[in-house]
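Q: With the input below, show me the fold.
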Amino acid sequence: MENSHVMVIPYPAHGHVIPLMELSSCLLKHGFQITFVNMEFNHQSVMDILALKEDVGDGIHLVSVPDGLGSEEERKQPGKISRAILQTMPGKVEELIEDINGSERRINCVIADQSIGWALEIAEKHGIKRAAFCPAAAALLVLGFSIPKLIADGVIDQDGTPVKSQTIKLSPDMPPMNTKNFVWACIGNIDAQRNIFELMIRNNESIKLTDWLLCNSSYELEPAAFAMAPNIKPIGPFLAPQNSKPDDSDSSYLKWLNQQAPQSVIYVAFGSFTIFDAAQLQELALGLELTSRPFIWVVQSDMNNAYPEGFQERIAGRGQMVDWANQQKILSHPSIACFISHCGWNSTIEGLSNGVPFLCWPYFADQFFNQSYICEYWGVGLGLERDGRGIIRRDEIRNKVEQVVGIDKYKTTSMALKEILMNSIRETGGSNKNMKDFVEWLND
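A: Have a look, this model is predicted:
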């Protein structure tokens, strides 16, 4: 079927949107029409992401649906966004599908983020082919699929609450995970925990409605996870574009990077959800200062007044604080020595794909398990340890930077894993083969 029309529905968060936008770009090159669905509150940010992609042009049709949110302040609150996704988005998406299917551009397939299973249910109701996409590690899906066994084994109760804090393995060959860091259990709010847990159980059922369950990973990264759930098909890595931000020049920090010695710069970035109090931000700043190494730190502009007194003057010339940076472009730069990261899956994939060692600073959700992969399974980084008050101290930051940069094995292992990961998307790679098979299925 030529020019099949594919509707792509991400969970409306930055880390979920980027890989699905990359998948959409790939499908566009195979001749598919793409309708990419956003909610009002994140529509502009998705338009900005699309503007970075010079090879796409007008080929991806962006559509926003009402989110039911009022003020801009509400649009910044994850809890209210989550409620809007469940209460408002399904009905609006179904109306959109009905409107499109009333035209000559009927939808042939819906590709939905696996965390919004209702979209797959709507597609089934309308007789549309369905595929689910996981923007996180395959291990996250395996954890969700393991919920009934975790309950039966007494690891968690019926609400998902860990019976006790303990370290377990989902299989002998998978990295360990602490039960207190289960993706639904590390939110802090018991109501939010229950909601996420119930949603994961529902999504497990919705996934059964799909013909394809895709994942932004590779067989080589997670062999044990794919062995446990062979229905998951990796098609990654998908990487964010290296183009510049459309309304801002990145030339200043890139020129600065070009002046630094190879493998000398610390790159620091924590994603959009990580929140630091003033004490932790000051320890991080002083830790970077203690390293005596050049660094580039992506930090929210509203935190500019929270730096230690005299910090900006003391690090002038060797420290760059920016409120936005093209992460893929930075990580691919030869001057980068290590990546201090929250260990979100997109950042993890981007660091691995560029052969950059990690210092791990996980915040919530799947980030703790990603740290286990990085430190204990792949051996490409170290974790940063908190003190008795839950603070990562300046000396810990300095010491771990010196270890991960000073010990050759971290860079050597990172570069070897980069080559393995890149092979997966080359002509004979497993991810490339899965992608070809998926495109063939879409064309049937």
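Q: alpha carbons only for contacts and neighbour counts from here, please
A: Noted.
Q: Go ahead and confirm Gln114 touches Cys134.
A: Yes - assessed by CA atoms under 8 Å, Gln114 is found in contact with Cys134 at 5.5 Å.
Q: So those two - more neighbours on which side?
A: Under the criterion of other CA atoms under 10 Å, the comparison of Gln114 against Cys134 puts Gln114 first, with 27 against 24.
Q: so how far is Gly68 from that one?
A: According to CA to CA, to the nearest Å, Gln114 stands 22 Å off from Gly68.
Q: all strands in the stretch 101-250 of the chain, in order from the N-terminus.
A: Assigned by DSSP state E, counting those that start in this stretch, the stretch 101-250 of the chain shows strands spanning 109-113, 129-134, 167-168, 177-178, 212-215, 232-234.
Q: Could you list every helix and strand that the first one packs against?
A: It stands for strand 109-113. strand 5-9, helix 117-125, strand 129-134 (3 or more CA pairs under 8 Å, 6 or more residues apart in numbering; DSSP states H and E).
Q: Those into JSON lines, with extra columns for distance to Ser335?
A: As requested, the helices and strands packed on strand 109-113 are exported to JSON lines (distance: least, CA to CA, whole Å):
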{"stretch": "strand 5-9", "distance to Ser335": "37"}
{"stretch": "helix 117-125", "distance to Ser335": "42"}
{"stretch": "strand 129-134", "distance to Ser335": "32"}
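Q: Count the neighbours of the residue lying closest to Phe358 once chain neighbours are set aside for me.
A: Excluding the flanking residues, the one nearest Phe358 by CA to CA, 6 or more residues apart in numbering is Gly381, at 4.4 Å. As a burial measure, Gly381 scores 30 neighbours (other CA under 10 Å).
Q: need the helices for the stretch 101-250 of the chain, in chain order.
A: 117-125, 138-145, 147-152, 190-207, 223-228 (DSSP state H, counting those that start in this stretch).
Q: For Ile60, find the nearest of those.
A: Smallest distance to Ile60 across those (CA to CA): 19.4 Å, for helix 117-125.
Q: this one next, for a side-by-side:
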Amino acid sequence: MEKKKEEKCWSTHVAFLPMPFQGHINPMLNFAKRLVYKGVKVTIAIPLSKAKSIEVDDSKITIELYSDGSEDGESKTIDSYLKRLEEICTNILSKLVENHQNSKYPPIKCVIYSSGIPFVLNIAKQCGLIGASFFTQSCAVNSMYYHVYHGQLITPVQGPQVSLPGLPLLETHELPSVMSISDPDRSILHLVTNQFSNVEETNWLLFNTFDKLEDEVVKWTVKQWPEKAISIGPTVPSVYMKSGPMASKPDSTPYIEWLNTMDTGSVVYASFGTIAKLREDQIGELAWGIKRSNMYFLWVVRDEEQHKLPTKFQDDISKQGLVVSWCSQLDVLTHKAVGCFLTHCGWNSTIEALSFGVPMIAVPQHIDQPTNAKFVEDIWRVGVRAKVDDKGVVRREEIENCIKDVMQGGRREEFRRNAVMWKELAKEAVDEGGSSDRNIDNFIAGL
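A: Sure, this is the predicted structure:
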């Protein structure tokens, strides 16, 4: 009897097939949670290699684990990996559809897949499913990839500037790195532009952004694909959007306990994501720049990167900060002690900081990050971009100055005021009746 009470009457059933990378899985999983809240049954396929790093606190989401070979340390080129992934996705989706034909849940009606694996649409059509492509980067960046795909922007871009519909004037160095440099390995450029290979046949195009954040380029995007392209972001857990900065999270995690002892806005949080591999000299410059700022800090340096830290650095900064190999970024960014985010400007990190009202110091590394950094400084005006020298390294003096500028300088209040504004607009978008919330309702109604 108790079990019956817990069962829910689902309106429909959606499967998720994210690319097997943290930066794709996390936003899609957060979007999945929003669909569940609105009465949609969700099943999401995740590789075994990522299972331990995924936190699913919603028992209503069904997780299907599969092997993509990476848990065995198998190395692949992008092309060979995608070919193998196509075979895997074909098997996974066929199996999911078959398994749920006569299960207690409604049959799967739609598959939401990472835009970087457009071949999933063909598989979905063969299974009689609706296909929805989920774009994990900003509308601004995706619009540039669209123009490259259609031959309207030739790469590598020679410069000095690029003018495109819905976008500010961009310097060559502000473009995604795969567009502005001559690289003999064009596989990544092919990957990001090939997202548009079959968008005309796709039922939906879902963008992890919100209307007011990228107003002009969102309008341009919707004009290209009316009734199909919608903004559904920011895809961050609603509990963080509703609660605001955490005054003091009850948690036994050492870094949270440490943050709980800090004054409001006194800590610099530094993290460069799960993929970026920084040069040893760059990590050294970051280390000494952070130390010289005399600010308290929490710095995430992955285990495989920690050997690049200066000798005895952690002993030298024992009273100033913490270096950890992992943390819950959402818990840190929403903590009252955090005053700014020193970031590589991956889109997930950028939109999380904007959603929680945290000013940024941008140290972009590659792909879409230079463009995101441009918007952080010049469009949203919530922080600064660190300048590189002629060797492509951000020096310690620049790191120190950027930290002091955001945490103490004359523009500190402007950055914080703008960050709070974007936080309020992000919350407005996902609140009931907001632009993203309405778009999600329309998406569900169209299934």
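Q: quick one, which of the helices of the stretch 101-250 of structure 1 is nearest to Ala240 of structure 1?
A: Comparing the helices of the stretch 101-250 of structure 1 by their distance to Ala240 of structure 1 (CA to CA), the top pick is helix 138-145, with 19.3 Å.
Q: and the angle from that closest one to helix 190-207?
A: Per axes from the mean of the first three to the mean of the last three CA atoms, to 10 degrees, the angle that helix 138-145 of structure 1 makes with helix 190-207 is 100 degrees.
Q: After superposing, tell me the mean distance of helix 138-145 of structure 1 to structure 2.
A: Superposing on structure 2 and averaging over aligned pairs (mean CA distance after the TM-score superposition for structure 1), helix 138-145 of structure 1 comes out at 1.8 Å.
Q: Need the strands of the stretch 101-250 of structure 1 in CSV (columns: distance to Ile330 of structure 1).
A: Output for those, formatted as CSV (distance: least, CA to CA, whole Å):
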stretch, distance to Ile330 of structure 1
strand 109-113, 28
strand 129-134, 25
strand 167-168, 35
strand 177-178, 30
strand 212-215, 25
strand 232-234, 26
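Q: Looking at those, which is nearest to Glu289 of structure 1?
A: The nearest among the strands of the stretch 101-250 of structure 1, by CA to CA, is strand 177-178 at 32.5 Å.
Q: What's the average distance for the closest one when superposed on structure 2?
A: Compared with structure 2 after fitting, strand 177-178 of structure 1 has a mean deviation of 3.4 Å; criterion: mean CA distance after the TM-score superposition for structure 1.
Q: Could you list every helix and strand in contact with that strand?
A: Counting by 3+ CA pairs under 8 Å, 6+ apart, strand 177-178 of structure 1 packs on strand 167-168, helix 367-372.
Q: which residues in structure 2 does the longest one align to?
A: Going back to what we said before, that points to helix 367-372 of structure 1. Using TM-score structural alignment, helix 367-372 of structure 1 lines up with residues 369-374 of structure 2.
Q: Go ahead and confirm His43 of structure 1 touches Pro66.
A: No - taking contacts as CA under 8 Å, His43 of structure 1 lies outside contact range of Pro66: 10.2 Å.
Q: Can you give me every residue that contacts Ile349 of structure 1?
A: Residues near Ile349 of structure 1 by CA atoms under 8 Å, 6 or more residues apart in numbering: Ser217, Pro237, Leu239.
Q: Map Asn204 of structure 1 across to structure 2 for me.
A: Aligned partner of Asn204 of structure 1 by TM-score structural alignment: Phe196.
Q: and the helices of the stretch 101-250 of structure 1 as a markdown table, adding distance to Val93 of structure 1 and mean neighbour count?
A: Listed next are these as a markdown table, based on distance: least, CA to CA, whole Å; neighbours: other CA atoms under 10 Å:
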| stretch | distance to Val93 of structure 1 | mean neighbour count |
| --- | --- | --- |
| helix 117-125 | 8 | 20 |
| helix 138-145 | 25 | 20 |
| helix 147-152 | 29 | 15 |
| helix 190-207 | 16 | 18 |
| helix 223-228 | 32 | 18 |
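Q: The ones you listed into a markdown table, with extra columns for distance to Ile266 of structure 1?
A: A markdown table is the format used below for those (distance: least, CA to CA, whole Å):
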| stretch | distance to Ile266 of structure 1 |
| --- | --- |
| helix 117-125 | 39 |
| helix 138-145 | 29 |
| helix 147-152 | 39 |
| helix 190-207 | 35 |
| helix 223-228 | 30 |
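Q: Out of those helices, flag the one nearest Lys436 of structure 1.
A: helix 223-228 (18.7 Å).
Q: tell me the centre residue of structure 2?
A: The centre of structure 2 sits closest to Asn348, judged by CA atoms, centre = their mean, with a distance of 2.0 Å.
Q: Give me the distance between the nearest residue in space to it that is not next to it in sequence and Leu29 of structure 2.
A: Using CA to CA, 6+ apart and skipping residues adjacent in sequence, the residue nearest Asn348 of structure 2 is Gly23, 6.8 Å away. From Gly23 of structure 2 across to Leu29 of structure 2, the span is 10 Å (CA to CA).
Q: list the contacts for the residue mapped onto Gly289 of structure 2 from structure 1?
A: In structure 1, the residue matched to Gly289 of structure 2 (TM-score structural alignment) is Gly287. Going by CA under 8 Å, 6+ apart, Gly287 of structure 1 touches Arg393, Arg394, Asp395, Glu396, Ile397, Arg398.
Q: which one of those is nearest Gln260 of structure 1?
A: The nearest member of the contacts of Gly287 of structure 1 to Gln260 of structure 1, counting by CA to CA, is Arg398 at 19.4 Å.
Q: hang on, that closest one packs against Leu288?
A: Yes - counting by CA under 8 Å, Arg398 of structure 1 touches Leu288, with 6.8 Å between them.
Q: isn't Ala413 of structure 1 right next to Val380, touching?
A: No, residue 413 of structure 1 isn't Ala; it's Thr. Yes - in this structure Thr413 of structure 1 lies within contact range of Val380 using CA under 8 Å: 6.1 Å.
Q: More neighbours: which of the two?
A: Counted by other CA under 10 Å, Thr413 of structure 1 and Val380 do not tie: Val380 has more neighbours, with 27 against 17.
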